[in-house]
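**Student:** sequence and predicted structure below; questions after.
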Amino acid sequence: MTDYLKLAAEVGEITRLAGAAIMEVYATEDFGVEHKADDSPLTRADKAANDVIVAGLEALDFQAPIISEEGKEMTYATRSQFTRFWLVDPLDGTKEFIKRNGDFTVNIALVESGKPILGAVYVPVTNELFYSAPGLGAWEVKEAGGKPSRIFAAAFTLQDVNLRIVASRSHLNQETQNFIDKFDRPELVQRGSSLKIMELAKGTAHVYPRLAPTMEWDTGAAHAILLEAGGKLVDDGTGKELRYNKESLLNPHFIAYGNVREELLAC
């Protein structure tokens, strides 16, 4: 029987190793920036982190296929046969990495039957690690070798005053602003990468609307952690939890919540 908390900690250590590879590139002058077909940036750090993660996951006793943003493209016919798999974003927040603002992360999720059940998110610049295991909570380790501590999403209602609403540093569009304007004197929190969802998971923010494109690997690890912290991440159109390993790996627009104490109909 799998010890998922032990596995989550092991995966967390893999994210640390990937983070170290990222920081080696971060310390240089040349990031080797390229652009993919969708015009999104790719750096030497993305590739280096991906190599570390793939090697680390393949060395685990627990084995599952790997779907990575920087891995080989896989057909849906192949992916649809997976009952569980690793979902990897080796460097989430490449634009933030290039800007050198620190808001980038390493992300690994274990997805089972369309749901992220285990996640690890590492922040290379601050050395913070977050991870979760199914039914065993969400955890934060503030420094290498530190003791893990449980984290919990903040409890609130949508009518509360001064809710902290998280927004992307790079994607604050008019639709998002309209959503934010529904709240009573909200406080805007701007973060990059999966750190936006981590703000909810550790109880320092309440709502994160993402009304712009993302991919499954952008959200999987943080979604798993948020669920174990008591939050939710739902399709903006249906109100249901995001599902993974769809025919298209593009996410629908979504809203992430901390421990909201009412139905979502108010927004």
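**Tutor:** Here it is on my side, so go on. Numbering: from 1, shown residues only.
**Student:** only C-alpha atoms for contact and neighbour calcs from this point on.
**Tutor:** OK.
**Student:** helix/strand/coil for the spatially most central residue of the chain?
**Tutor:** In the chain, the centroid-proximal residue (C-alpha atoms, centre = their mean) is Ala222; its distance is 3.3 Å. The three-state assignment at Ala222 reads helix, by DSSP: H, G, I helix; E, B strand; the rest coil.
**Student:** below is an additional structure, to be compared with the one above:
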Amino acid sequence: MLRTFEQAALEAGRAIIEVFCNGCQVEMKADASPVTIADQEAERIILAHLERDFPEIPVIAEESVAAGKVPDVAGKPFFLVDPLDGTREFLDKRQEFTVNIAYVENGIPIAGIVYAPALGIAFSGERGSAEKLAIDENFAVVERKQIRVRKQPAESLALASFRHDSPETGLFLTRHAISKCSNIGSSLKFCLLAEGKADVYPRFTRTMEWDTAAGDAVLRAAGGSTVTMDGQPLIYGKTGAAADFDFANPNFVSWGGTAPVLEQA
């Protein structure tokens, strides 16, 4: 499965970089988030790969959902796809945008890939094994390295969203005596935890499942964890909640290791 993910992500990344270099028009979706031809073309490429190799597995993909195409995934394994996570970074010519593909089984992200084409790196993980990949200018993998979360240090490094920080994040860091925090965009935050370069990522603003599933899969495969504020593992395939949108995440905290017992706000 990861082979298909890798091929799809690399091909999608090539299409994204072409648009990144040449520029494009921007449209706004109903939720006021931007979308470009790069998002749409990357999703088309990824869906073609998944439908070819796994035609029986439904796909929840960001742009398809925005267009009203939402297959029934209740009680089924399914894919989650964010073809271009960090569209605002992409438009601002920042390099932290990513391609994200994940496989979910019984509510758990089992396998995933996060590819940052402008940075020439990717992270993949599946069932207890995670890798960091180096990608060359021809969009080929030139190096693979096993990665693992680090032992929690005496002074933890936290990660926060570049664009979606919140007062709750500051309160969380204070309660847990964490003084060091770095801001970064997209799902790369999960990957920095997975490769042992940071320790915790609290998120108190809105995310959707396609934003987090691939990075979460990599993190869990590397020995990390993602939990809700009651200490339970973050699950996927959340639908039918009257108070929220389908596939919306609650607040969560990702850890580079086993999650400690969280203090409640």
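**Tutor:** Happy to help now that I have it. As the structure is a computational prediction, the values presented were derived from the model and not from experiment.
**Student:** re earlier: just give me the match in the second structure for the residue nearest to the centre of the first structure.
**Tutor:** Under the alignment (TM-score structural alignment), Ala222 of the first structure pairs with Gly215 of the second structure.
**Student:** what segments of the stretch 151-267 of the first structure are helices?
**Tutor:** With DSSP state H, counting those that start in this stretch as the criterion, the stretch 151-267 of the first structure has helices at 174-180, 195-201, 216-229.
**Student:** please tell me how far the residue lying farthest from the centre of the second structure sits from Ile178 of the second structure.
**Tutor:** Here the centre of the second structure is the reference, and by C-alpha atoms, centre = their mean the most remote residue is Ala154, at 27.3 Å. Distance of Ala154 of the second structure to Ile178 of the second structure, given as C-alpha to C-alpha, to the nearest Å: 10 Å.
**Student:** same deal with Ala221 of the second structure?
**Tutor:** Taken as C-alpha to C-alpha, the span from Ala221 of the second structure to Ile178 of the second structure is 25 Å.
**Student:** please say which of the two ends up with more neighbours.
**Tutor:** Ala221 (26 against 16; other C-alpha atoms under 10 Å).
**Student:** how about that one: what's its closest non-neighbour residue?
**Tutor:** In space, and not counting its chain neighbours, Ala221 of the second structure is closest to Gly128: 4.1 Å by C-alpha to C-alpha, 6 or more residues apart in numbering.
**Student:** surely the one you found meets Gly224?
**Tutor:** No: taking contacts as C-alpha atoms under 8 Å, Gly128 of the second structure lies outside contact range of Gly224: 9.9 Å.
**Student:** quick one: which of these two has more around it?
**Tutor:** More crowded of Gly128 of the second structure and Gly224, by other C-alpha under 10 Å: Gly224, with 27 against 16.
**Student:** list the contacts of the more buried one.
**Tutor:** Gly224 of the second structure sits next to 149, 193-194, 254-259 when contact means C-alpha atoms under 8 Å, 6 or more residues apart in numbering.
**Student:** let's see 7 Å
**Tutor:** 149, 194, 255-258 (C-alpha atoms under 7 Å, 6 or more residues apart in numbering).
**Student:** what does Pro213 of the first structure give?
**Tutor:** 251, 253.
**Student:** ok, now with 10 Å
**Tutor:** Pro213 of the first structure sits next to 171, 250-254 when contact means C-alpha atoms under 10 Å, 6 or more residues apart in numbering.
**Student:** same thing with Leu84 of the second structure?
**Tutor:** Leu84 of the second structure touches 12-13, 16, 35-36, 38-43, 62-63, 90, 97-100, 115-116, 186, 211, counting by C-alpha under 10 Å, 6+ apart.
**Student:** hmm, try it at 8 Å
**Tutor:** Contacts of Leu84 of the second structure (C-alpha under 8 Å, 6+ apart): 38-39, 42, 97-100.
**Student:** ok, and the most crowded of the residues you listed?
**Tutor:** Asn100 (33 neighbours).
**Student:** about what we covered before: pull the most distant pair out of the contacts of Gly224 of the second structure.
**Tutor:** Ala194 and Thr258 (12.1 Å; C-alpha to C-alpha).
**Student:** who has more neighbours out of those two?
**Tutor:** Ala194 (35 against 16).
**Student:** so that one makes contact with Asp216?
**Tutor:** No: at 9.1 Å, Ala194 of the second structure does not count as touching Asp216 under the criterion of C-alpha under 8 Å.
**Student:** turn the contacts of Leu84 of the second structure into a markdown table, including distance to Gly120 of the second structure and secondary structure.
**Tutor:** Listed next are these as a markdown table, based on distance: C-alpha to C-alpha, whole Å; DSSP: H, G, I helix; E, B strand; the rest coil:
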| residue | distance to Gly120 of the second structure | secondary structure |
| --- | --- | --- |
| Ala38 | 17 | helix |
| Asp39 | 18 | helix |
| Ala42 | 17 | helix |
| Phe97 | 11 | coil |
| Thr98 | 11 | strand |
| Val99 | 12 | strand |
| Asn100 | 15 | strand |
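**Student:** name the nearest of those residues relative to Leu234 of the second structure.
**Tutor:** Asn100 (17.5 Å).
**Student:** what residue of the first structure matches up with Ala12 of the second structure?
**Tutor:** Using TM-score structural alignment, Ala12 of the second structure pairs with Ala18 in the first structure.
**Student:** any idea how far its match lies from Leu42 of the first structure?
**Tutor:** 16 Å.
**Student:** can you tell me the SS state at the residue nearest to Gln40 of the second structure when sequence neighbours are not counted?
**Tutor:** Once flanking residues are discounted, Gln40 of the second structure sits nearest to Glu63: 6.8 Å by C-alpha to C-alpha, 6+ apart. Assigned with three-state DSSP, Glu63 of the second structure falls in the helix class.
**Student:** show me where the stretch 1-150 of the second structure has its helices.
**Tutor:** Going by DSSP H, counting those that start in this stretch, the stretch 1-150 of the second structure shows helices at 2-22, 37-53, 62-66, 87-91.
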